[in-house]
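>>> Pasting the sequence and the predicted model now:
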Amino acid sequence: MERRSFAENQVETPSCITLFFLHGGKVTEGIATLSLETDSKTTRRRNQISASARGMLREFLLGPENRLIATGIGLSDIEGTSPINFAMHPLLITAPAGYGKTQLLMALGATWSRHYAEHQVTFMTGSELSHAYLEALKLDDVPPFQKRYCRADLLLIDRLDELVDSPAVQHQLSVILDHRIRYERPTVMTTRQPLHALKLSERLTSRISSGLIVPLELPAAATRRELLDRIGEMHRIELSNEARELLAENTLPIPQLMGLFNQLNAMNVAACGPVEKQVVQQLLDDDHDQLDPRNIITATARHFGLKVNSVTGASRRKMDAMARAIAMFLIRDLTTLSYQQIGAFFQNRDHTTVMHACKKINGLIETDSTARSAVQELERFLVPHRS
């Protein structure tokens, strides 16, 4: 297969916005960096997109199938080199897990910061908004809480569905959106489910519906071919035409697609010429045979009587931390995912954190009857044929 350079791809495919950017002479995966700022007076956490981030919209792959999103964010040119101009807001982006909603939000924030360096871009998840509100309640500090999010020049809220069981936070978000709509400050949110399925409060649903609701579609075959070329360039892996077409026609979510290339890297296929279709098909078949990590996390949460967010989140409660470590251990034990890939299911935790958790549980199985019993019961539930 003829290889094309990154620069050549940029020239030949001006209609694509790609997930990758040129950094230090090579293609690098990345969107934007998040900086956690702490207000020492009130110990509030504020998630903000770093103004120095270099992940811009032209680094997110939006093919023709997602042109409606480009329209919604007001791009005057599809390459994302012009400033964003939200003609319709609030903007709600809906899609199942693995479609790239979080990456798109971060790319939006980074692009906005690049063009409006003096503006404040605030990024948070639904659970982080809930946490911030609860802290404000404890400190009798709700008005400053509202003001902080009302005044952000661009407000990005990931996983709005995490507010389903928090009517008080839904009310606060309604108040915030009222202010932002009145003063024309854009807000972009994401959710895994359609708005009507979330069963949010009538007021919040009304405020969101006053803007634009648009689904994020999986890349079509043509877009996936471009994405495969970019990922292959990044990993220095060349696919045969047949292997490339197999993956282009496959609906594998982007994170799993990246994982497949990581597996090819581990197999050191780059030195053997173009990767053949049979090799890729075998990896796809193996992937179908293994457990879904999300099912393992859900089963672990149910075993401990916790919400999934408590297991995947940042809570330091003893029960939450134990369940989180066991879930990481089980994913490592029952799947072929790397430590880094496992960390992605737990708010992108570092691979060393996952390694430490697995080592800890491995030791507790020998010394702690509670941990040993939990692991054994979960394994019997998840993999009955092992019994």
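Cool, the structure landed.
>>> When you work out contacts or count neighbours from here on, use the C-alpha atoms and nothing else.
Fine.
>>> so how many other residues sit close to Asp287?
17 (other Cα atoms under 10 Å).
>>> do Lys359 as well
By the criterion of other Cα under 10 Å, Lys359 has 13 neighbours.
>>> And the contacts of the helix or strand where it lies?
Using DSSP states H and E, Lys359 maps to helix 351-367. Applying Cα atoms under 8 Å, 6 or more residues apart in numbering, the contact partners of helix 351-367 are 325-326, 328-329, 332, 339-343, 371-372, 375.
>>> where exactly do the strands run in the chain?
Ranges of strands in the chain, per DSSP state E, are 20-23, 26-29, 34-39, 44-49, 91-94, 121-125, 154-158, 187-191, 212-215.
>>> Which strands and helices lie in contact with the first one?
Applying 3 or more Cα pairs under 8 Å, 6 or more residues apart in numbering; DSSP states H and E, one finds that strand 20-23 contacts strand 26-29.
>>> residues in contact with Leu283?
If you count contacts by Cα under 8 Å, 6+ apart, then Leu283 has Leu260 around it.
>>> Quick check: the gap between it and Gly259.
As judged by Cα to Cα, to the nearest Å, Leu283 and Gly259 stand 10 Å apart.
>>> Got another one to weigh against that:
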Amino acid sequence: LKAQTALTFKEKLRAIDLLVIDDLQFLQGKTVQQEFGHTLNALLDGGQQVIVAADRPPSELEGVDERLRSRLAGGLTLELGALDEELRAKILAVRVAAAKALHSKFEVPEEVIAYVARTVTANGRDLDGAVNRLLAHNTLTGAPISVEMAETALRDLIRQVEPKRVKVEDIQRIVAKHYQVSRADVLSSRRTQNVVRPRQVAMYLSKTLTLRSLPEIGRRFGGRDHTTVLHAVRKIDELIKTDQTLNDEIELLKRMLLE
């Protein structure tokens, strides 16, 4: 826009075979969203492929235009989970092979790959960091790569696992999905039992898993008063002492939110 080449950019964008967009939840501004919607339509109508990533499903992209959300919802929606140990090991094997192509003496035994895959669990970038550290340690010291050496080289990577910061929006989404209601129902003023219990559970988890104050939690739940949140927290707190089924559900939801 500043260079007054927007038309050329749009023409170039709509002539590609594959468009990949990350963090769509940050796409702000009516004009930008409308332009992206036009581009999306042009690509899909032309038979090209579009992959969009966001931290929530299309229906929950609250800052995104309704028509754009609807078009995105018409595609295949998949939830991407964390890398499991088997996949981490495969990624490490590929990264090690790539490093060995440049450094022929770089040998990483299978037991070391298995150790790294088991202990470096935060994200994929840390796996790259682990391979780079093993390579640097091996190059600088000349010592063969072993599990003991990996423990030393990767000590801070393994230690850096921190408690996950849970967001109220994530709690609302996961609780709603678990109880088979919509997030809009949880935030609404409906008082039916199938909505009241999930709402109270979500408020309880918001109080126990986040640092948000009662008034702020109330605002996140459709502008409710803090006394409503306090009542919900106390209600669930009392129920889980005698209701084993509910207690198990709460523990399951906590694991889902913290994993």
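Great, that's in hand. Not measured: the values here are computed from a predicted model.
>>> Superposed, how do the two chains score by TM?
Superposed pair, TM-score by TM-score structural alignment, normalised by the length of the second structure: 0.48. Supporting alignment: 154 aligned residues with a Cα RMSD of 3.2 Å.
>>> In contact with Ala222 of the first structure, which residues?
Ala248.
>>> same check, this time on the one 3 residues further on
When contacts are counted by Cα under 8 Å, 6+ apart, Arg225 of the first structure touches 244-245, 248.
>>> what's the closest of those residues to Val175 of the first structure?
Set against Val175 of the first structure, the nearest of the contacts of Arg225 of the first structure by Cα to Cα is Ala248 (44.1 Å).
>>> check contacts around the closest one.
So Ala248 of the first structure contacts 220-222, 224-225, 228 (Cα under 8 Å, 6+ apart).
>>> And for Tyr204 of the second structure, the neighbour number?
Neighbours of Tyr204 of the second structure under the rule other Cα under 10 Å: 23.
>>> How about Asn47 of the first structure?
Counted with other Cα under 10 Å, the neighbours of Asn47 of the first structure add up to 19.
>>> surely it meets Gly126?
No: contact criterion Cα atoms under 8 Å: Asn47 of the first structure and Gly126 do not qualify, at 11.9 Å.
>>> who's in contact with stretch 131-140 of the first structure?
Contacts to stretch 131-140 of the first structure, defined as Cα under 8 Å, 6+ apart, come from residues 44-45, 142, 145, 169.
>>> Export those to CSV and append columns for neighbour count and distance to Ala70 of the first structure.
CSV is the format used below for the contacts of stretch 131-140 of the first structure (neighbours: other Cα atoms under 10 Å; distance: Cα to Cα, whole Å):
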residue, neighbour count, distance to Ala70 of the first structure
Arg44, 16, 34
Arg45, 17, 31
Val142, 17, 35
Phe145, 19, 31
Val169, 20, 30
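>>> Turn these into TSV, columns for distance to Leu108 of the first structure.
Putting these into TSV (distance: Cα to Cα, whole Å) gives the following:
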residue	distance to Leu108 of the first structure
Arg44	24
Arg45	21
Val142	28
Phe145	24
Val169	24
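>>> what's the closest of those to Pro255 of the first structure?
Using Cα to Cα, those come closest to Pro255 of the first structure at Arg45, 27.9 Å.
>>> tell me the contacts of that closest one?
Per Cα under 8 Å, 6+ apart, neighbours of Arg45 of the first structure: 36-39, 132.
>>> what would those residues look like in TSV with distance to Ser206 of the first structure?
What follows is the contacts of Arg45 of the first structure, written out as TSV (distance: Cα to Cα, whole Å):
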residue	distance to Ser206 of the first structure
Leu36	31
Glu37	32
Thr38	33
Asp39	33
Ala132	23
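>>> Make a PyMOL selection of the buried ones in those residues.
Buried residues among the contacts of Arg45 of the first structure (16 or more other Cα atoms under 10 Å), as a PyMOL selection:
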select buried, resi 132
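>>> which one among the contacts of Arg45 of the first structure gets closest to Asp320 of the first structure?
Each of the contacts of Arg45 of the first structure was checked against Asp320 of the first structure using Cα to Cα; the closest is Ala132, at 19.1 Å.
>>> Distance of the closest residue to Val311 of the first structure other than its chain neighbours relative to Val375 of the first structure?
Of all residues beyond its chain neighbours, the one nearest Val311 of the first structure is Arg324 (4.8 Å), with distances taken as Cα to Cα, 6 or more residues apart in numbering. Arg324 of the first structure sits 12 Å away from Val375 of the first structure, going by Cα to Cα.
>>> higher neighbour count, those two?
Shown here are Arg324 of the first structure and Val375; by other Cα under 10 Å, Arg324 has more neighbours (26 against 22).
>>> still on that earlier bit, isn't the residue nearest to Val311 of the first structure right next to Asn309, touching?
No: between Arg324 of the first structure and Asn309 there is no contact under Cα under 8 Å: 10.1 Å.
>>> Which residues are in contact with each of these two?
Overlap of the contact sets of Arg324 of the first structure and Asn309 (by Cα under 8 Å, 6+ apart) is empty.
>>> hang on, isn't Cys150 of the first structure packed against Ile176?
Yes: with contact defined as Cα under 8 Å, Cys150 of the first structure counts as touching Ile176 (5.3 Å).
>>> More neighbours: which of the two?
A side-by-side neighbour count of Cys150 of the first structure and Ile176, using other Cα under 10 Å, places Cys150 first with 22 against 19.
>>> Many thanks, I have nothing further to ask.
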